[in-house]
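**Student:** With the sequence up front, the predicted model follows.
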Amino acid sequence: MFTPRTPRIVAARRLQRRRDRDQAGRFLAEGPQAVREALAAGVVLELFGTPAGLDRHAELTAQAPEVSPVTEEALEALAETVSPQGLVALCEQVNVPIAEALAKSPKLVAVVAEIRDPGNAGTILRTADAAGAGAVIFAGDAVDPYNGKCVRASAGSLFHVDVVRAPLDVLDLLQDSGLQVLATSGTGSDDVDSLLDGGLLSAPTAWLFGSEAHGLSDGLLQKADRRVRVPIYGGAESLNLAAAAAVCLYASARAQR
């Protein structure tokens, strides 16, 4: 049984650092939900689990290409949550080149531009998946989609949509492929409801989201086809990023269906 000092546990634990994830092209998926989706996507290389965890989720254990029982201490070393659920999978990254993603002619795309918060990024990934988006693009110096918190916040959606890493100048490619680019801004001249009522959201669309603290740069706002705000009808100062993204993506989903 593997312990925290077993070389394979030591090597896997290094994947908690972005530099090591990027070099290895691998990451860790923690918990039965993430493991289930990773197995369905065919990206699991090895499943680490405590004897109790492997027994409790025997249907997942049976699907793994390689199973390695570990001690409770070893699992705690691999996990990043306070109360790990007994399973951690070593997975291959699922990056999709931008050209390949756009060749599928997605009708809905979410672009997270230089977003640093992994919880927000993972929640947007999950929401984009639920709204039927074909791709989520992590543009510029954005958070790593394989950050442990981002993987957990995506609740398995990381494995359902095309995950693309691209430079900030990706907007030209999106527009050239026939997508209208809508940049979210609290001071946008258009609002989501008016675009929905006017039928403009039925067109293939890429929604562009910036960081919650700083928003989108002036350069990105100017290159977008429209600058769009979420209308506030009550007394709230604003919505947080993930909530605003849900409003925008579901408005498009409704119009496109």
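**Tutor:** Perfect, I can see it now. Quick caveat: nothing in here was measured; it's all calculated off a predicted structure.
**Student:** alpha carbons only for contacts and neighbour counts from here, please
**Tutor:** OK.
**Student:** in stretch 46-65, what's buried?
**Tutor:** 46-51, 53-54, 60-61, 64 (16 or more other CA atoms under 10 Å).
**Student:** Could you do stretch 110-119 as well?
**Tutor:** 110-119.
**Student:** Take those and keep only those in helices.
**Tutor:** Among the buried residues of stretch 110-119, the members falling in helices (DSSP state H) are 118-119.
**Student:** Closest one of the buried residues of stretch 110-119 to residue 253?
**Tutor:** residue 110 (12.0 Å; CA to CA).
**Student:** Contact partners for the closest one?
**Tutor:** Each residue near residue 110 by CA atoms under 8 Å, 6 or more residues apart in numbering is listed here: 128, 133, 135-137, 206-209, 249.
**Student:** quick one: residue 2 from residue 152, how far?
**Tutor:** 24 Å (CA to CA, to the nearest Å).
**Student:** Settle it for me: which of those two has more neighbours?
**Tutor:** residue 152 (24 against 19; other CA atoms under 10 Å).
**Student:** Could you confirm the more buried one falls within a helix?
**Tutor:** Yes. Assessed with DSSP: H, G, I helix; E, B strand; the rest coil, residue 152 lies in a helix.
**Student:** quick one: contacts for the residue nearest to residue 180 when sequence neighbours are not counted?
**Tutor:** Nearest non-adjacent residue to residue 180, counting by CA to CA, 6 or more residues apart in numbering: residue 205, 4.8 Å away. Residue 205 makes contacts with 107-109, 179-182, 252, as judged by CA under 8 Å, 6+ apart.
**Student:** Could I have the buried ones of those residues as ChimeraX selection syntax?
**Tutor:** The buried subset of the contacts of residue 205, as determined by 16+ other CA under 10 Å, is captured in ChimeraX by this line:
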select :107,108,109,179,180,181,182,252
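**Student:** from the contacts of residue 205, which is closest to residue 171?
**Tutor:** Nearest to residue 171 among the contacts of residue 205, with distances taken as CA to CA, is residue 181, at 7.3 Å.
**Student:** before we move on, the earlier item: what's the closest of the buried residues of stretch 46-65 to residue 88?
**Tutor:** residue 48 (5.2 Å).
**Student:** Spell out the residue ranges of the strands in the stretch 151-257 of the chain.
**Tutor:** Assigned by DSSP state E, counting those that start in this stretch, the strands in the stretch 151-257 of the chain fall at 162-166, 180-184, 190-191, 205-209, 226-229.
**Student:** take the one below as the second:
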Amino acid sequence: MLENPRSPRVRAVAKLSKRSARVETGLFLLEGPQAAREALAWVPETVQELFATPTAMERHADVRAAAEQAGLEIQYATEDVLDAMADTVTPQGIVAVARQAPTAMKDVFAAGPRLVAICEEVRDPGNLGTIIRAADAAGADAVVLTGRSVDPYNPKVVRATTGSLFHLPVAVGADLAAVVERAHAEGLRVVAADVDGGDFLAARALLSEPTAWLFGNEARGLEESALAHADLALRLPIYGRAESLNLATAASVCLYETAFAQRAGE
């Protein structure tokens, strides 16, 4: 039983909330039963350590069974230790350490995708996590992060994906021009979501074809240099009095509209 919140082992886990430690080690934090459950179900080989209170393991017997199935020894710890490790205030009695496993950009497009989300300088962790979750829910084939987008292994991003980070390929550190070139080579149309774009409804029929959506920064949107890479830009209509849509909300609509169009075409 781990009981000392200030032990070197506990501090090493806690450091993973910082990007520098994640870059140095190639590891990241999973907090709570949902994240641990999804990682153990979909990518068990990446989970390196699992820390839990005895009470949490009694409450979440499925997590305990999945850990045993993966041959992973559960490290029991006190609530104080779990609190010291976690980025959240209440990690719900479970913290895990996993190995980062991003997909190479070339492998994303070599798989023949029909729907991809490209995030160019998306900086807010909650937004990126929600976009990954929405892409997963809409049946997208991958998410590609370009520019200075937030690290997908940031604890806030991981929590916001609610496990979707482990369900579909996520590529990181790609150059936008190279991504667009590969998308075009595989027959995808690159469509930018932009407030100054064309009428979304008038162009809906195009979405039945292989599509890569390009989403930009929350505050600035897409720079002109980024927009120049897109085949066309579309804007979502605002029927009420809202000034605009949150980036993650707009991305969810775009991805789902494309999923509907592609499945109707089938």
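**Tutor:** Yep, it's here. Everything numeric here is computed off the predicted structure, so don't read it as measured data.
**Student:** Give me the TM-score for these two chains.
**Tutor:** The TM-score (TM-score structural alignment, normalised by the length of the first structure) is 0.95; 254 aligned residues with a CA RMSD of 1.1 Å.
**Student:** where along the stretch 1-150 of the second structure do the helices fall?
**Tutor:** 8-14, 19-25, 33-42, 54-59, 61-69, 79-85, 105-110, 125-137 (DSSP state H, counting those that start in this stretch).
**Student:** As a markdown table, those with distance to residue 196 of the second structure would be great.
**Tutor:** As requested, these are arranged in a markdown table below (distance: least, CA to CA, whole Å):
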| stretch | distance to residue 196 of the second structure |
| --- | --- |
| helix 8-14 | 43 |
| helix 19-25 | 34 |
| helix 33-42 | 38 |
| helix 54-59 | 50 |
| helix 61-69 | 47 |
| helix 79-85 | 45 |
| helix 105-110 | 28 |
| helix 125-137 | 21 |
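**Student:** taking those together, which one is wrapped up most tightly?
**Tutor:** helix 125-137 (a mean of 24; mean count of other CA atoms under 10 Å).
**Student:** residues in contact with that helix?
**Tutor:** So helix 125-137 of the second structure is contacted by 116-117, 122, 141-143, 150-152, 154, 156-165, 167-168, 247-248, 251-252, 255 (CA under 8 Å, 6+ apart).
**Student:** Mind doing that once more with 7 Å?
**Tutor:** By CA atoms under 7 Å, 6 or more residues apart in numbering, the residues outside helix 125-137 of the second structure that reach it are 122, 143, 150, 156-158, 160-161, 164-165, 167-168, 247-248, 251-252, 255.
**Student:** So among these, which ones count as buried?
**Tutor:** 122, 143, 150, 156-158, 160-161, 164-165, 167-168, 247-248, 251-252, 255.
**Student:** What is the equivalent residue in the first structure for residue 78 of the second structure?
**Tutor:** Counting by TM-score structural alignment, residue 78 of the second structure corresponds to residue 71 in the first structure.
**Student:** Go ahead and confirm that match touches residue 3.
**Tutor:** Yes. Look at residue 71 of the first structure against residue 3 with CA atoms under 7 Å: they come within range, at 5.6 Å.
**Student:** would JSON lines of the buried residues of stretch 110-119 of the first structure with distance to residue 213 of the first structure be doable?
**Tutor:** Shown next, in JSON lines, are those (distance: CA to CA, whole Å):
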{"residue": "110", "distance to residue 213 of the first structure": "19"}
{"residue": "111", "distance to residue 213 of the first structure": "17"}
{"residue": "112", "distance to residue 213 of the first structure": "13"}
{"residue": "113", "distance to residue 213 of the first structure": "12"}
{"residue": "114", "distance to residue 213 of the first structure": "11"}
{"residue": "115", "distance to residue 213 of the first structure": "9"}
{"residue": "116", "distance to residue 213 of the first structure": "10"}
{"residue": "117", "distance to residue 213 of the first structure": "10"}
{"residue": "118", "distance to residue 213 of the first structure": "14"}
{"residue": "119", "distance to residue 213 of the first structure": "14"}
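**Student:** List the residues that contact the aligned partner of residue 95 of the second structure in the first structure.
**Tutor:** Residue 95 of the second structure maps onto residue 88 in the first structure, with residues paired by TM-score structural alignment. Shown in contact with residue 88 of the first structure (CA under 7 Å, 6+ apart): 28-31, 47-49.
**Student:** Of the helices of the stretch 1-150 of the second structure, which is nearest residue 238 of the second structure?
**Tutor:** Residue 238 of the second structure lies closest to helix 125-137 among those, at 19.9 Å (CA to CA).
**Student:** Just list the residues touching residue 83 of the second structure, thanks.
**Tutor:** Residues near residue 83 of the second structure by CA under 7 Å, 6+ apart: 89-91.
**Student:** ok now the biggest helix by length in the first structure, how far from the chain's centre?
**Tutor:** Determined from DSSP H, the single longest helix within the first structure is helix 241-256. How far helix 241-256 of the first structure lies from its chain's middle: 16 Å, per CA atoms, centre = their mean, to the nearest Å.
**Student:** and that helix, which stretch of the second structure?
**Tutor:** Going by TM-score structural alignment, helix 241-256 of the first structure sits over residues 247-262 in the second structure.
**Student:** Over to stretch 140-153 of the first structure?
**Tutor:** Stretch 140-153 of the first structure maps onto residues 147-160 of the second structure, going by TM-score structural alignment.
**Student:** From the rest of the structure, what touches that stretch?
**Tutor:** Stretch 147-160 of the second structure is contacted by residues 17, 28-29, 87, 120-126, 128-130, 165, 173, 175-176 when judged by CA under 7 Å, 6+ apart.
**Student:** Next: stretch 220-234 of the second structure.
**Tutor:** So stretch 220-234 of the second structure is contacted by 177, 180, 189-194, 197-200, 216 (CA under 7 Å, 6+ apart).
**Student:** will you turn those into a markdown table that also has distance to residue 105 of the second structure?
**Tutor:** Formatted as a markdown table, the contacts of stretch 220-234 of the second structure follow (distance: CA to CA, whole Å):
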| residue | distance to residue 105 of the second structure |
| --- | --- |
| 177 | 12 |
| 180 | 11 |
| 189 | 17 |
| 190 | 15 |
| 191 | 18 |
| 192 | 19 |
| 193 | 21 |
| 194 | 24 |
| 197 | 27 |
| 198 | 29 |
| 199 | 30 |
| 200 | 28 |
| 216 | 18 |
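**Student:** Filter those residues down to the buried ones and express that as a ChimeraX selection.
**Tutor:** Restricted to buried positions by 16+ other CA under 10 Å, the ChimeraX selection for the contacts of stretch 220-234 of the second structure reads:
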select :180,189,190,191,192,193,194,198,200,216
